[in-house]
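A.B. asks: just coords:
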């Protein structure tokens, strides 16, 4: 009986006895080109084609670590290291496949590996090209001084850009950080313009100076500075004076920040005068005079010098008058207030020939009877200040005898005296005291009857010396020489 014969299959292991161990399988033929192309994807595809699962996993892990390092460090050396890893994978895949006993051309493997690798590399290339485009827009916006556009462009960057081109997009992050600092500077400078606080102004310029030290930020710093300078002068002249005064006194830095000096020179003079005027309206005469005087010290040849000198004079007079009013209010007698500490008011009417209106202080029992056009209660209208002391006995005029049966203690002989009033007379315009003087007021003496007043059981009445009886005309005649020059 004929038995069937079988053609030997070289890939089929020979039959052996049942239970015998299966001989090792020969490695499948491989394509070195496909292995190299597969590893060029950085995903270990070539190792997968060779059946090297562990090497494939190691390749993927190494690629992930290097990509993370490149994205975080954003350094060229990281990209060079990744490039070396890529070349090493290609080379290793090629030689590993070539070391196999059998290898053959596998067009399907080559096509698949090439597709994956081209897809990966093309995606990386497109992302890198897009990253360059983004950074070009960032740099263009920064060079134009437009921080808003620069930040908007940098916001287009995502993780893919950082994987494919971290060193390309990393400078844009610095631009965004600088723009955020400039935003804080702009806000601080705006606050300074709003409240005139030079501390805010100094902080704002400090931020600008710090950003300016970093290359490429000159135009963005200039844009922020120009926005602030265009807001000058502010609505408040005193705030403007403080701000522009600080800018004028600022030490030159020989950079774009020195542009502020031109604005200060143009704006500061008018602000000083305007602030002085505003302070005068608020009755803050000391500060008003200080601003006018600063103007004259710094800009003596300015066209507004005459206005400033007038302001100094007006403020000075207001200060003097305010002081005089205070002293007058504190005067209770001829030894207090203005009478004790005289002060000048340079705006007072001059002490001239004729009758000079006077401000009468102290004991006003007699001075209140003077003509109204000789007296004034307003220090601003007085040429003289006359301090009247209490009346005393002046020259004896006449002694008369009176019968008095009421009491043996009441005098019978009464001497009548002129009314003597010691005076201190000051020229208000200079505050200087005129020659020491007194007045004696004449009047009628020896009336036919002297009257007594009773307070309970006690009779009060004339003593041995009495003042004459004065009329308004007598008082006027006595004081005429005081108010007349």
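C.D. replies: Yep, it's here. Predicted model, so just to flag it, every value in this text is computed and none were measured.
A.B. asks: alpha carbons only for contacts and neighbour counts from here, please
C.D. replies: Fine.
A.B. asks: quick check, residue 289 in contact with residue 317.
C.D. replies: No: if you go by Cα atoms under 8 Å, residue 289 and residue 317 don't touch, sitting 10.2 Å apart.
A.B. asks: more neighbours: these two, which one.
C.D. replies: Neighbour count, other Cα atoms under 10 Å: between residue 289 and residue 317, residue 289 has more, with 26 against 19.
A.B. asks: hold the first one in mind and look at this next one:
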């Protein structure tokens, strides 16, 4: 009886290895094969159904199967006749086999944890390429039977690292919005405290890279907005500290015409910087750039208008100088601007369809070095006189000759003394212009009636001479 008991104990101990060795000891070949098949099916099912995700279910299932094998080995071993060998020999073999299985299981179960720790170390250093290799090793299907939580933790770490690797691939292709979104997802995945502590600094660096890209190829507004977002979103970071210098570089890079003295392109360069103050109110960085542009704009506008005038680009010159006069009415150059606008007006009229203004008629003397020009209006329309030459200006108010209330339209265009027009005995409106002697371009026109052809001419005004002419309007029938 004792022999049978020791035989049952030996079979149970051998079956405790889970290898069916107790059945082999008892020479129960069918039961040995059957135990192997069931064990194989359980192993395949565990591997295929992610046993590490529900470890207690599978541990219970394997424990029940192992308990069944132990009980079955004891039962069949105890029922048979005592063995002929010394009873301690199979017991020792069973204990040794069980010890080997346990040792192997302990080592096997520690494999995923070791790989996880190596992956986490690489992850924390920002080396996600290496980390993923270790996470893959930890989550290999062969490790499912460890029932270790390390597999799920490794899978989570791998998912986070893959987000980082995808973001870095986007950054490598200069897809900065994609990279920034990727790192945003990575940080959100870990509620702002990811395994890699440097992720937030890397995100700030990507924002700086994006801003640099926009500074090179985008609009001033887009580049500025990208730069301004860095100190707001990442205060105290190295990229945030770099923003002021980057904005200085942006201004320098986008105002090369200003630096080169190319005035008209410089005006266009400055406008986007002027708009920053309106787009980003109460932002000192925007105000600083806008202030620099405001300081540079008056000189650029003035010089651009004068350049266009000298190059006979009169329409552009007028637009620019009128903007200057509107923005800077108290500028010391405003008088010169007014004179130039008159010269532009005269030049534009002179280059169009005009009548020929005859030479002025000497009518007496004037103080030495000067000449006076009297304009008498014999028309029902007010007249405007513009002139440019040694002195440039236009009559405003007193320079406009009022309409003649008792006068009528004649039968010719603007002209001098002719026919019944400008006869004596009628009190007509007049104005007198006093000028230094010299050569002048004159225009006489009716500002209230655009259908009347303006007259243009170049006059040589002699020193000490007074000139007087009467002008009327006459309808043309040809």
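C.D. replies: Alright, I've got the coordinates. Bear in mind the structure is a predicted one, so any value in this text is a computation, not a measurement.
A.B. asks: give me the TM-score for this pair.
C.D. replies: In this superposition the chains share a TM-score of 0.57, using TM-score structural alignment, normalised by the length of structure 2; 363 aligned residues with a Cα RMSD of 5.3 Å.
A.B. asks: circling back: now do the shared contacts for residue 289 and residue 317 of structure 1.
C.D. replies: With contacts defined as Cα atoms under 8 Å, 6 or more residues apart in numbering, no residue is shared by residue 289 of structure 1 and residue 317.
A.B. asks: how many residues are close by the counterpart of residue 116 of structure 2 in structure 1?
C.D. replies: Counting by TM-score structural alignment, residue 116 of structure 2 lines up with residue 135 in structure 1. For residue 135 of structure 1, the neighbour count with other Cα under 10 Å is 23.
A.B. asks: thinking residue 135 of structure 1 is in contact with residue 154, fair?
C.D. replies: Yes: Residue 135 of structure 1 is within contact range of residue 154, at 7.2 Å (criterion: Cα under 8 Å).
A.B. asks: element containing residue 400 of structure 1?
C.D. replies: strand 392-401 (DSSP states H and E).
A.B. asks: I figured residue 312 of structure 1 hits residue 292, correct?
C.D. replies: Yes: contact criterion Cα under 8 Å: residue 312 of structure 1 and residue 292 qualify, at 5.8 Å.
A.B. asks: which of those two has more neighbours?
C.D. replies: Between residue 312 of structure 1 and residue 292, residue 292 has the larger neighbour count (other Cα under 10 Å), namely 26 against 22.
A.B. asks: what packs against the host helix or strand of the more buried one?
C.D. replies: Using DSSP H and E, residue 292 of structure 1 sits in helix 285-298. Here helix 285-298 of structure 1 touches helix 259-281, helix 305-329, going by 3 or more Cα pairs under 8 Å, 6 or more residues apart in numbering; DSSP states H and E.
A.B. asks: how big's the offset between it and structure 2?
C.D. replies: With mean Cα distance after the TM-score superposition for structure 1, helix 285-298 of structure 1 departs from structure 2 by a mean of 3.9 Å once superposed.
A.B. asks: can you mark which positions in that helix are buried?
C.D. replies: Buried positions in helix 285-298 of structure 1, judged by neighbour count with 16 or more other Cα atoms under 10 Å: 285, 286, 288, 289, 290, 291, 292, 293, 294, 295, 296.
A.B. asks: what packs against the helix or strand the match of residue 116 of structure 2 falls within?
C.D. replies: Using DSSP H and E, residue 135 of structure 1 maps to helix 107-143. Other helices and strands packing on helix 107-143 of structure 1, by 3+ Cα pairs under 8 Å, 6+ apart, are helix 32-39, helix 45-49, helix 147-154, helix 159-195, helix 218-230.
A.B. asks: mean neighbour count, these: which tops it?
C.D. replies: Neighbour counts (mean count of other Cα atoms under 10 Å) averaged over each of these peak at helix 32-39, with a mean of 29.
A.B. asks: residue range for that helix in structure 2?
C.D. replies: Taking TM-score structural alignment, helix 32-39 of structure 1 hits residues 8-15 over in structure 2.
A.B. asks: average gap between that stretch and structure 1?
C.D. replies: Mean for stretch 8-15 of structure 2 is 1.9 Å (mean Cα distance after the TM-score superposition for structure 1).
A.B. asks: before we move on, back to that, now the next helix or strand after the strand holding residue 400 of structure 1 and strand 392-401, what's the angle there?
C.D. replies: Heading C-terminal from strand 392-401 of structure 1, the first helix or strand you meet, by DSSP H and E, is strand 413-427. Interaxial angle, strand 413-427 of structure 1 versus strand 392-401 (axes from the mean of the first three to the mean of the last three Cα atoms, to 10 degrees): 160 degrees.
A.B. asks: elements contacting whatever helix or strand comes next after strand 413-427 of structure 1?
C.D. replies: Sequence-wise, the next helix or strand downstream of strand 413-427 of structure 1 (DSSP H and E) is strand 432-433. Using 3+ Cα pairs under 8 Å, 6+ apart, the elements in contact with strand 432-433 of structure 1 are strand 413-427.
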